[in-house]
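In: Sequence below, structure please.
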Amino acid sequence: MTKARFAKRFYVSLFATLLAGTASAADTVVFQLDWLPGGDKAPIYVCIDKGFCAEEGIEIKVEPGRGSTEAITRLAAGTSDVGSADIGALMAAQVTERVAVTGIMSIFNKGPHAFFALKDSGISKIEDVKGKKVATSPFTSSNVFLPLVLADKGLAESDITLTKADPGALGPMLMTGATDVIIAWMTNVSIFNGQAAQAGKELEIMPWYAAGLDLYSASLLASDKFITERPDVAKRFVKAFKKSLEYVKTNPDESAVSVNKIVPELPVDVVKGAIKDTMVLEFNEVTDKDGLGVFETARLAETWKRVAASQKLDPSALDPEKSVNRSFLAE
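Out: Take a look at the predicted model:
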């Protein structure tokens, strides 16, 4: 081989390598959690472990979070590209802070909020909490919607005795009779059922969505910078994430193992329980009617109506249609 031909091949090879490196860097996506890793976050770990993200040419870096507000702040700052957080929190932040973040896919098409009581307490419906002691976590978003849920049943906060406690104390408080009712999420049903079983008791669970609180909750939110500068990557990511979500539904055991592989401190059985609990918020009659991941116009408008009422915001301050971009969700 002549020096000229060798040099030509060398520079062609070098150019291809540089191009590949550039493409790889461009397709790195920083995924922002709205809380710590757990079974309810299984789709992103399945996307990594089962190669669904890799199939779309995407490498994922997962960042933990401490609530939807923090997740949205990081997305708005551009330090994360896409993540999971409450669409209601996004709507409020768009009004109060004008954040440059957009919803691109629904994950929970129902709110996770619920009342938990013991079966032998005589409390079986939301109206029954009148005159009862109710315990909640100080920072849960459920507290924002509590007055609305009570009002829907003709009650006010003054009709209950509300106390705030550490999230880890809620289950023991319920089992020991320190409180009549706790406010918690449907994503933790397995945990509370386990605590009840150890105490020889059974739970009565009253999800707020069954009482008329119809709204979207956890969603895929993306930095406007990300979807503007890398729309193709965003679309491929949504495709991979949706595939992962469907895989988790049909393969909960394998999905729990995938989470454990990446986050070994999470026991497989705990993850599996959370996956089971979460499914009711992702796959239900709303999904059957509208499709997986879809932001349906009327439900989106109702979500904003409830968020505005709960946070005393002007309903006319936001067009909820401008909070989402449906173009990244493949048909």
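In: C-alpha only now, for contacts and for neighbours.
Out: Will do.
In: now V270: how far from G38?
Out: According to C-alpha to C-alpha, to the nearest Å, V270 stands 9 Å off from G38.
In: Name the residue in the two with the higher neighbour count.
Out: Each of V270 and G38 has its neighbours counted (other C-alpha atoms under 10 Å); G38 has more, 21 against 16.
In: tell me the SS of I60?
Out: Three-state call for I60 (DSSP: H, G, I helix; E, B strand; the rest coil): strand.
In: List the single closest residue to it in space, sequence neighbours excluded.
Out: Distances taken as C-alpha to C-alpha, 6 or more residues apart in numbering put V29 closest to I60, at 5.1 Å, once the chain neighbours are dropped.
In: residues contacting that neighbour?
Out: V29 makes contact with 58-61, 80-82, according to C-alpha atoms under 8 Å, 6 or more residues apart in numbering.
In: Closest one of those to T228?
Out: T228 has its nearest neighbour among the contacts of V29 in D81, at 11.0 Å by C-alpha to C-alpha.
In: these two touch, right, that closest one and T228?
Out: No. Here D81 does not reach T228: they are 11.0 Å apart, not a contact under C-alpha atoms under 8 Å.
In: which of the two has more neighbours?
Out: D81 (25 against 10).
In: how close does that one sit to T102?
Out: D81 sits 11 Å away from T102, going by C-alpha to C-alpha.
In: this one as well, want them side by side:
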Amino acid sequence: MTAGCLRLKARLLPALRATALMAAALLLFCGLASHGIAQERPPAKVVFSLDFIPLGRHAPWYAALAEGYFRDEGLDVSIIPSQGTAQAIQAVESGTANLAFVDVPSVVLAHANGSKLKMIAVNYQKAPYAIFSLSNGANVTEPKQLEGLNLGSGAGSFTPKVIEGFMAQKGLDPSKLRITNVAPPARATALLSGQVPAIEFFVMAKPGLEGGAKDVHAELRTLLLSDHGLDLYSNGLAASEDYLARNGDVVKGFVRAGLKGWKFALANPKKAADDQIKYVASLKADIILAELKIVGDLAVTKEVKQNGLGWFDPIAMKTAVDFVTKYVGVTGTPPAAADIYALGYLPEPAIIP
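Out: Okay, the predicted model is just below:
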């Protein structure tokens, strides 16, 4: 190295060292500042409405809360009850809730009346509509027995129309199904006392009804329509178009955490029951376990094992819209299938049960 090069190096070296130190200090400051901002950022508050009062079927959502899955996504989640899907939809529409656990047919009906809710995940791949009877009574085990049956149901419910639509698809005569108006709280008593030979309820009512049947020295008979060809999505997650547009990352985090809760609860039902009881002390562990087993059957299908929890097929969404429009009936303009769902909110990679 020449003498001139040595003199030039001597002059430049202090400046280079100072520049390097300044750069390092700047990087350290920026890193600490960004870390501080991340630490100070409060969790996003999310209000989630159930489709009813908290029951054993809802244990996966409470497991997600108790196991810290929502917290890990930076979410502060509150779970609120409702008195049915209509109220849950109203809660989202009014802003009382940000997301809700609602059924696809109800969302179709709401859309016909101007709702902007979108399904973003489907948890119940199979619809839970069931016909209950006693072994020493109507003893309903096959769809053909619905013709001529006197069924205890609700006058204001669209479930009888779902059953009649199912009958029509099976080549049966829906006009031969007779509906007796029995309020939901009175249906179990009406069946067990012989006031009506059969009632309709969600299949999650099976554990309680089985105990009642034993008390009257009979066996409960359960006809789950989805086990006999009813192809209809039921409950899943929904949010408004506006909330999705403004809070996409929050929604993705909620869905990912919620579905982790589902995977955990189905794999660890006893721990999930304990988790739920922390928040809903009035529930009994044995009832939670029985309902979890039932919703596991509704949620985990061959397609879900391949595509993950919450997955849904747009073609099946169209089938749901067509079924509701044809058999249940809508007031207003029937929605297009693409209007009732939004893609892109399910986790990647998928959460396989």
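In: Check the contacts of V29 of the first structure for burial and list the buried ones.
Out: Buried by 16 or more other C-alpha atoms under 10 Å: 58-60, 80-82, out of these.
In: And those residues, which two are furthest apart?
Out: I58 and S80 (14.6 Å).
In: now what about stretch 133-147 of the first structure, what contacts it?
Out: Contact partners of stretch 133-147 of the first structure, identified using C-alpha under 8 Å, 6+ apart, comprise 113, 156-157, 160-167, 170, 179-184, 306-307, 310-311.
In: secondary structure class for the residue nearest to I60 of the first structure?
Out: Relying on three-state DSSP, one would call V29 of the first structure strand.
In: That one corresponds to which position in the second structure?
Out: By TM-score structural alignment, V29 of the first structure lines up with V46 in the second structure.
In: do E202 of the first structure as well
Out: That one, E202 of the first structure, aligns with E219 by TM-score structural alignment.
In: coming back round to it: would a markdown table of the contacts of V29 of the first structure with distance to P320 of the first structure be doable?
Out: A markdown table is the format used below for those (distance: C-alpha to C-alpha, whole Å):
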| residue | distance to P320 of the first structure |
| --- | --- |
| I58 | 30 |
| E59 | 31 |
| I60 | 29 |
| K61 | 30 |
| S80 | 23 |
| D81 | 21 |
| V82 | 19 |
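In: can you pull out the helices in the stretch 201-331 of the first structure?
Out: All helices of the stretch 201-331 of the first structure, identified by DSSP state H, counting those that start in this stretch, fall at 224-229, 231-250, 252-262, 268-282, 285-290, 297-310.
In: Over in the second structure, find the residue span the third one aligns onto.
Out: Matched against the second structure by TM-score structural alignment, helix 252-262 of the first structure falls on residues 269-279.
In: Quick one: average offset of the matching stretch versus the first structure, please.
Out: Here the mean offset of stretch 269-279 of the second structure against the first structure after fitting is 0.8 Å, by mean C-alpha distance after the TM-score superposition for the first structure.
In: which secondary structure elements does the one helix or strand L26 of the second structure maps to contact?
Out: Element membership for L26 of the second structure, per DSSP states H and E: helix 3-40. If you count contacts as 3 or more C-alpha pairs under 8 Å, 6 or more residues apart in numbering; DSSP states H and E, helix 3-40 of the second structure packs onto no helix or strand.
In: Return the residues in contact with the aligned partner of T161 of the first structure in the second structure.
Out: Aligned counterpart of T161 of the first structure in the second structure: R178 (TM-score structural alignment). By C-alpha under 8 Å, 6+ apart, R178 of the second structure lies in contact with 148-151.
In: still on that earlier bit, let me know the closest of the contacts of V29 of the first structure to R74 of the first structure.
Out: Closest to R74 of the first structure out of these is S80 (5.8 Å), distances taken as C-alpha to C-alpha.
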